[in-house]
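Novice: sequence first, predicted model second:
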Amino acid sequence: MALLPYLLDDLRPRRIRDQLFGLDLSPDDFLADIVDRPMLSVRKYIRPWRNLAAVARDVGSTIKSDKDKFQVNLDVQHFDPEEISVKTSDGYVVIEGKHEERKDEHGYVSRHFTRRYALPEGCNPETVESRLSSDGVLTVLAPKVSESKNERAIPITQTGPVRRKAHEEQEMNGSAEEEAIEKTPQKKRKK
């Protein structure tokens, strides 16, 4: 049933203002209002599928939240690093990108977006990190605080000789003292 609007979309006439944001215009889009409809009917049938493929490639953002972390990946390839800001505010991560009008292959364009993501419980806003990859994907990561259960693992550190060796040394020292006592004259021995 989700494909039904895309299939029926072909029945309605196309206009240049119907372009999906971020997708290129085809030459048919310019000719649709000028040329007779029957000439373009076959191409019009194929066009929605081309749009579906382009929309599927442009996922925009992905959110992953598991027991260890909350992570957002956002495609910001149209923005320079200094045009993007990431901040936390009232339990939300707010990502904003804005660039002034500039020339591209289709003319002039200016872009601005704001995205807000609620931080899940267990995420400390002070530990949120962001990274921008060379291909324009912004990753925002918030590690979740582990629950303390008044239980803590204590590391074991090895020091000194093993107990058996210490006991053997003590026995050896004890027998050496006995030998020394036996060698001393009886006059000096105290009873």
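Specialist: All right, it came through fine.
Novice: can we go C-alpha only for contacts and neighbour counts from here?
Specialist: Will do.
Novice: not counting sequence-adjacent ones, nearest residue to the residue nearest the centre of the chain?
Specialist: Residue closest to the average C-alpha location in the chain (CA atoms, centre = their mean): residue 71, at 3.5 Å. Excluding its sequence neighbours, the residue lying closest to residue 71 (CA to CA, 6 or more residues apart in numbering) is residue 141, at 4.6 Å.
Novice: got another one to weigh against that:
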Amino acid sequence: MTLQPLQRSVARRRQEAGCLEKIVDDENKLAISLNVKNFKPEELKVDLDGRVLRIEGKQEVQEKDGYSMRTFVREWALPENVDVEKIKSSMTEDGHLSIEAPKMTKPSITSKSIPIEKTVAPKKDGKK
């Protein structure tokens, strides 16, 4: 048995658990894609708690000579401009889970001239 660097082991475990991810965070949307090909849709859970997005996978396999369990959890704190009311998730037949949410547009700031109004100072009685 040979030892592998920790980073490589973690990356390999993530790959085996089906956790390789791609994140797109641009001005229009936030999109997260996970490779979960080793999980069935019923073994996955996508939750939103406030602005925290949580994706969990749990798979239990009973075999004739043993039992195995595979799990993963991923969490992201969503930025304030993500419209959490419009989050959608979908899973392709080849095992890619996608979560996507549009970003809210910021109110546009328009430029304009503000006219200066002329006011008359009140006169003091009889004095110049």
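Specialist: On my side now, so go ahead. Owing to the predicted nature of the structure, the values given are computational and were not obtained by experimental measurement.
Novice: can you give me the TM-score here?
Specialist: Once superposed, the chains reach a TM-score of 0.66 (TM-score structural alignment, normalised by the length of the second structure), with 102 aligned residues with a CA RMSD of 3.1 Å.
Novice: residues contacting the residue nearest to residue 71 of the first structure?
Specialist: 69, 70, 71, 72, 128, 129, 130 (CA atoms under 8 Å, 6 or more residues apart in numbering).
Novice: and the buried ones among the residues you listed, selectable in ChimeraX?
Specialist: Buried members of the contacts of residue 141 of the first structure, defined by 16 or more other CA atoms under 10 Å, are picked up in ChimeraX with:
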select :70,71,72,128
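Novice: for the contacts of residue 141 of the first structure, which one is nearest residue 101 of the first structure?
Specialist: residue 130 (26.0 Å; CA to CA).
Novice: alignment lookup: the closest one to the second structure.
Specialist: Mapped onto the second structure by TM-score structural alignment, residue 130 of the first structure lines up with residue 89.
Novice: secondary structure element for its match, which one?
Specialist: strand 88-91 (DSSP states H and E).
Novice: what do you get for residue 34 of the second structure?
Specialist: Assigned by DSSP H and E, residue 34 of the second structure falls in strand 29-35.
Novice: check the fit of that strand onto the first structure and give the mean distance.
Specialist: In the superposition with the first structure, the average deviation recorded for strand 29-35 of the second structure is 0.5 Å (mean CA distance after the TM-score superposition for the first structure).
Novice: what range does that strand cover in the first structure?
Specialist: Taking TM-score structural alignment, strand 29-35 of the second structure hits residues 69-75 over in the first structure.
Novice: what is the burial count for residue 48 of the first structure?
Specialist: 16 (other CA atoms under 10 Å).
Novice: surely it meets residue 8?
Specialist: No. Using CA atoms under 8 Å, residue 48 of the first structure is not in contact with residue 8, being 9.7 Å away.
Novice: the strand holding residue 34 of the second structure packs against which elements?
Specialist: Packing contacts for strand 29-35 of the second structure, counted by 3 or more CA pairs under 8 Å, 6 or more residues apart in numbering; DSSP states H and E, involve strand 21-25, strand 96-102.
Novice: next, count neighbours for the closest residue to the match of residue 130 of the first structure other than its chain neighbours.
Specialist: Once flanking residues are discounted, residue 89 of the second structure sits nearest to residue 99: 4.3 Å by CA to CA, 6+ apart. Other residues near residue 99 of the second structure come to 19 when the count uses other CA under 10 Å.
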